[in-house]
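Chemist: Sequence first, predicted coordinates after that:
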Amino acid sequence: MVVGVLQQDGGGDGGNAGDRVERKIATWRRFCWSWAGHGQTSVAPWPGGRLPWSQPAVTGRFQSAKEASTGRQQGVDPLDLQKQPLGAVKKEATAWRPSGTASRSVASRSASPRNSWPNALDVDPSTVRRWESGVSEKGPLPWLRPKLAQCLQVSIEQLDDLLTEDTHHSAADDERLAYALQHPGSVDLVAVARLREQVRALDERYDSAPSTSLLAETGQCLGKVAFLRAHAPTNRVRRELWAAETESATLMGQLVWDASQRRDHATANAYFDQAVTAARQLNDPVAESLALLRKSFVALYGEKDPVAGLTLTRQTADTASGVSHVLAGLAVLHTAEAHAMLGQQRECEQALADADGYFDQVDDADVALDLFSPTQPGRLAGSCYLFLDRAKHAQPILEATADELRDRSKSQAIVLGNLSLALLRQGQPDQAVAVLHQAIDVVEQTWGGGGLNIMFDACRELRPWRQAPAMQDVYDRVMALMAST
């Protein structure tokens, strides 16, 4: 992911927005640690057979990826406001919870026979049966949902409503967790399971909802986990709470880093380290690998330290090797990007090929299957070629990825932003502006830190054409984004 953090040139209204975000962060931080009994925190401030995108084609390796005010303010450059923390829109995404009733509701709305779904979605028929029965914990994976919505002839929002019908947990589970928080010595596996489900529901919303809208709830969950673990009556309950801590601490690290526009590296790393420690208590290499992978993102895209990032991605791949082809493949993909940042094209392309090998072995039994999307290899490969100053090579990869990735997620904003950069670097500002408008559409909904940074990077590279009316429209939209914080 090519993300450029620009130096702040001036002030603007962002200072007040920054104060508001800092107050929010301080509030949930105090709450979280008060649950754990620590008082004020001292912690300082992400199937079988060869996949279609890996077939040789025009690019050499990849063919496709399956996978405020709007008035102009004189003398004010929207890039001057880029360093200020941004507010969040109110819209939130819904999350899947297992329910056979919900799946049958989806089936009843289908405009095509259910036996045609596996072919249309490119999944095994048994996978559809698991959705219908409620056995699948999370239902259709996020990257499959646009295709499922097309099969049903409904919008993504309507599909989310269908998937969440009749999925509320029983009041008894909530009451049991509430009782355990009042009487921590009574905490049992049912209460812990409810708490972990709350964390998973928040995690599922991460890619489509503003991170600031999830911070408080996730911080509360993490604080509750630490509080209950200190009073767990049995080792089995304590181990489940360790597992909940790895999940909630990893998510907190993601949220803090994203909400800070990928600038609060210290706090994010502190949470990832907490997750790694908890995972090692459990001897859980999958949870440890995920936290290490997220920590490598901070090194690569926040601290802009490809050497440190390379060390972390290699450590992640070693930890995940033998337990998850998905995690190992993702680690190697980001290893490729670290090599690209260092200008090492041969090593980069070898790592991309190695990642292909891991993804070739992915099956339904992979414990990290929910983290995999067929668009990831194309997204990372396109970014790699941008780092290698091969914009012409990156463009078709990113175009194919963007064509498949239509879920209005934070990842989509990154792909569209990188595609606009690829076009700009080939001297195609008009086409780049059209794509950048699409990226801004997504950023307005998700407020993802990666997409925001790329948006500002593209605006900087648009400066030579700034006086053109079409270019000024982009600056107006950026100003409107800043004004809405």
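Modeler: Received the coordinates, thanks.
Chemist: make it CA atoms for all contacts and neighbour counts henceforth
Modeler: OK.
Chemist: Nearest the middle, which residue of the protein would you pick?
Modeler: Taking CA atoms, centre = their mean, the centroid of the chain lies closest to Asp207, which sits 4.5 Å from it.
Chemist: For that residue, which residues are in contact?
Modeler: Ser409, Lys410, Ser411, Thr446 (CA atoms under 8 Å, 6 or more residues apart in numbering).
Chemist: Who wins on neighbours among the residues you listed?
Modeler: Using other CA atoms under 10 Å as the neighbour test, the contacts of Asp207 are led by Thr446, with 28 neighbours.
Chemist: Can you give me the buried ones in the longest helix along the chain?
Modeler: The longest helix of the chain (DSSP state H) is helix 235-259. Neighbour counts over helix 235-259 (16 or more other CA atoms under 10 Å) mark 237-259 as buried.
Chemist: Strands of the stretch 251-400 of the chain, residue ranges please.
Modeler: Here the stretch 251-400 of the chain has no strands by DSSP state E, counting those that start in this stretch.
Chemist: just the helices in it please.
Modeler: 265-282, 285-297, 306-320, 325-341, 345-360, 376-387, 391-404 (DSSP state H, counting those that start in this stretch).
Chemist: quick one, what contacts Gly451?
Modeler: Val3, Lys410, Ser411, Ala413, Ile414, Gly417, Ala439, Val443.
Chemist: now the angle from the host helix or strand of it to helix 235-259?
Modeler: In this assignment (DSSP states H and E), Gly451 forms part of helix 449-461. Taking axes from the mean of the first three to the mean of the last three CA atoms, to 10 degrees, helix 449-461 and helix 235-259 form an angle of 20 degrees between their directions.
Chemist: in helix 449-461, what's buried?
Modeler: For helix 449-461, by 16+ other CA under 10 Å, it's Gly449, Gly450, Gly451, Leu452, Asn453, Ile454, Met455, Phe456, Asp457, Ala458, Cys459.
Chemist: Check it against this one:
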Amino acid sequence: MASTTRRPKPPNDALARMIDKCAGASHKSLAHRVNQLAVEAGLTTTYTHTSIANWCRRGMVPDWPVPRLLAQAIGERLGRPVQLAEIGMADAQTPDAAVGLDFPRDPADAVRAATSFWSSVNRRDFLTGSSFAVASFTTPVTRWLVSPADDRADHRGGARVGQADLDELRAAADEARRWDSKYGGGSWKANSVTDCLQHRAAPLLSGTFSDDVGRELFSVTAELSRLAGWTAFDVGQHEVAQRHFIQALRLARAGGDVQLGCYVLTTMAMQALLRGFPNEAIDMTQGAFARASGRAAPRVLAFTKLIEARAHARDDNAKAAASALAASELLLDRARDRVDEPAWIDFYHHARLSADAAEVFRDLQKPKESLAWNAQAAAMQPGVFTRSVGMRLAIVGTAHLQAADLDQGLALGNQAVDILARVQSSRALDYVRELNAALAPWRREPAVRDFVHRIRSELGIAA
């Protein structure tokens, strides 16, 4: 019998080239970062520099979702999103590839799509996806802009849904928001939102309810789905976050809640801009604003303009960013009486605008304007908004570094680490990474070396 010989796979030259572009990134440091990302996704891996070498030289492909984690680790080094094709692993496939990405036109189909997603989202093989594809937003955004509200929301099915059921879901959403702000998206209480969606909201959506009750049911469920997406996004689970946002947008449409749909779409835009797609974020915020004008409270529209400003800043368009900020401020002035405002937008006020404006001008490399806006922002209490305080310290610290004030930049950076070491939020750590990058001119300073060692040991941030 003739013997057969397994042909070795060719080297993965694409991966090797991408690693070469990461100045100073060793195989050891990349393996360490992949292991960190795996832990965040609920996995335990023990990759080493030898693993990276095998993927490059022998063309080996690790099990899913490691290709996505590797692309993310390289993207962090390059400062931009990296696709699987760029690292020679385009054929790596994720299970349940389409679950949660549907935006059905029919409300009944929308309920089935959402509940199918919720039943799968807690499976470990699905949760590990950490990539983000902005193209997946195209159909949902288009269909919501065409028709942001369904005609009817009544349903005849199982047990009758009553006000007590709605109150329970609203209480769950309120509690999740508080815990997320204080402890970050990785807290056990924030993550319980997905269980609430699967075990409480899903059965109610199959029940019997009138049009009025149905609209409120769909709206509060959309709010819960947006919260689940936000907490997933906060801990770096970008793919699952994206799917929660899509379902939230569809459920807001089912409830005829245009202003909640506007808020969800604005949140989706925020994810897009923070994942490196500012132009798409601009389109999404401008579309949300145009569609919801006259149908949403001024404070809701003001927040949409704020995120538009942040997207323009990431796109390095200072004039457009300043214009959007001014529009947001004018809308906030109109919202002072807080009449007919949803509870989920009560966080946005002039102090929050000032704090975000500091980030806008930091992104525009205008430290003087950034620090001036920060001076207008009210002091925030760490016990209430722990994550936000830590991120703001890192933002302002970076602005001081842009202004060549090393001492103040380091002082604020250390304060940020004090706070963020207690918060489970990969998004917050991105702000520390940005501060770390701004320290480049002072790498030889002893105090800078101490800070770099501290963020490596306490936060797991590579130098």
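Modeler: Received it, and whenever you're ready, just let me know what you need. As the structure is a prediction and not an experimental result, all values here were calculated from the model.
Chemist: Superposing both, give me the TM-score.
Modeler: TM-score of the superposed chains, computed with TM-score structural alignment, normalised by the length of the second structure, equals 0.65; 335 aligned residues with a CA RMSD of 3.3 Å.
Chemist: Just tell me the aligned range of the helix holding Gly451 of the first structure in the second structure.
Modeler: Residues 426-438 of the second structure are matched to helix 449-461 of the first structure when aligned by TM-score structural alignment.
Chemist: quick check, distance from the matching stretch to the centre of its chain.
Modeler: 15 Å (CA atoms, centre = their mean, to the nearest Å).
Chemist: Run through the neighbouring helices and strands of the longest helix of the first structure.
Modeler: Judged by 3 or more CA pairs under 8 Å, 6 or more residues apart in numbering; DSSP states H and E, helix 235-259 of the first structure is in contact with helix 189-204, helix 212-229, helix 265-282, helix 285-297, helix 449-461.
Chemist: can you give me the angle it makes with helix 265-282?
Modeler: 160 degrees.
Chemist: where's helix 235-259 of the first structure relative to the chain centroid, distance-wise?
Modeler: Counting by CA atoms, centre = their mean, helix 235-259 of the first structure comes out at 16 Å from the chain centroid.
Chemist: Now do the contacts for the alignment partner in the second structure of Thr375 of the first structure.
Modeler: Aligned by TM-score structural alignment, Thr375 of the first structure pairs with Ala351 of the second structure. Going by CA under 8 Å, 6+ apart, Ala351 of the second structure touches Gln376, Ala377, Ala378.
Chemist: which ones are touching the second one?
Modeler: Ala377 of the second structure makes contacts with His350, Ala351, Arg352, Leu353, Ser354, Ala355, as judged by CA under 8 Å, 6+ apart.
Chemist: The last one and Val264 of the second structure, how far apart?
Modeler: Between Ala355 of the second structure and Val264 of the second structure the distance, using CA to CA, to the nearest Å, works out to 21 Å.
Chemist: If you count surrounding residues, which of those two has more?
Modeler: Val264 (27 against 24).
Chemist: what do we get in the first structure for the more buried one?
Modeler: Val264 of the second structure maps onto Ala291 in the first structure, by TM-score structural alignment.
Chemist: The second structure: which residue goes with Pro210 of the first structure?
Modeler: Pro210 of the first structure maps onto Gly184 in the second structure, by TM-score structural alignment.
Chemist: close enough to count as contact, its match and Ala232?
Modeler: No: at 9.9 Å, Gly184 of the second structure does not count as touching Ala232 under the criterion of CA atoms under 8 Å.
Chemist: re the thing from before, ok, and the closest non-adjacent residue to the match of Val264 of the second structure?
Modeler: In this structure, Ala291 of the first structure finds its nearest non-sequential neighbour in Phe272, 5.4 Å apart by CA to CA, 6 or more residues apart in numbering.
Chemist: Which of the three states applies to Ala26 of the first structure?
Modeler: Three-state assignment for Ala26 of the first structure (DSSP: H, G, I helix; E, B strand; the rest coil): helix.
Chemist: so how far is Leu215 of the first structure from it?
Modeler: Using CA to CA, Ala26 of the first structure is found at 11 Å from Leu215 of the first structure.
Chemist: These two: who's more crowded?
Modeler: Neighbours were counted for Ala26 of the first structure and for Leu215 using other CA under 10 Å; Leu215 has more, 22 against 14.
Chemist: Could you pull up the contacting residues of the residue lying closest to that one once chain neighbours are set aside?
Modeler: Spatial nearest neighbour of Leu215 of the first structure, chain neighbours left out: Leu255 (6.3 Å); criterion: CA to CA, 6+ apart. By CA under 8 Å, 6+ apart, the contact set of Leu255 of the first structure is Tyr206, Ser211, Thr212, Leu214, Leu215.
Chemist: what about the second structure, which of those residues hold up?
Modeler: By both residues aligned by TM-score structural alignment, their matches' CA atoms under 8 Å, the contacts of Leu255 of the first structure still in contact after alignment to the second structure are Tyr206, Ser211, Thr212, Leu215.
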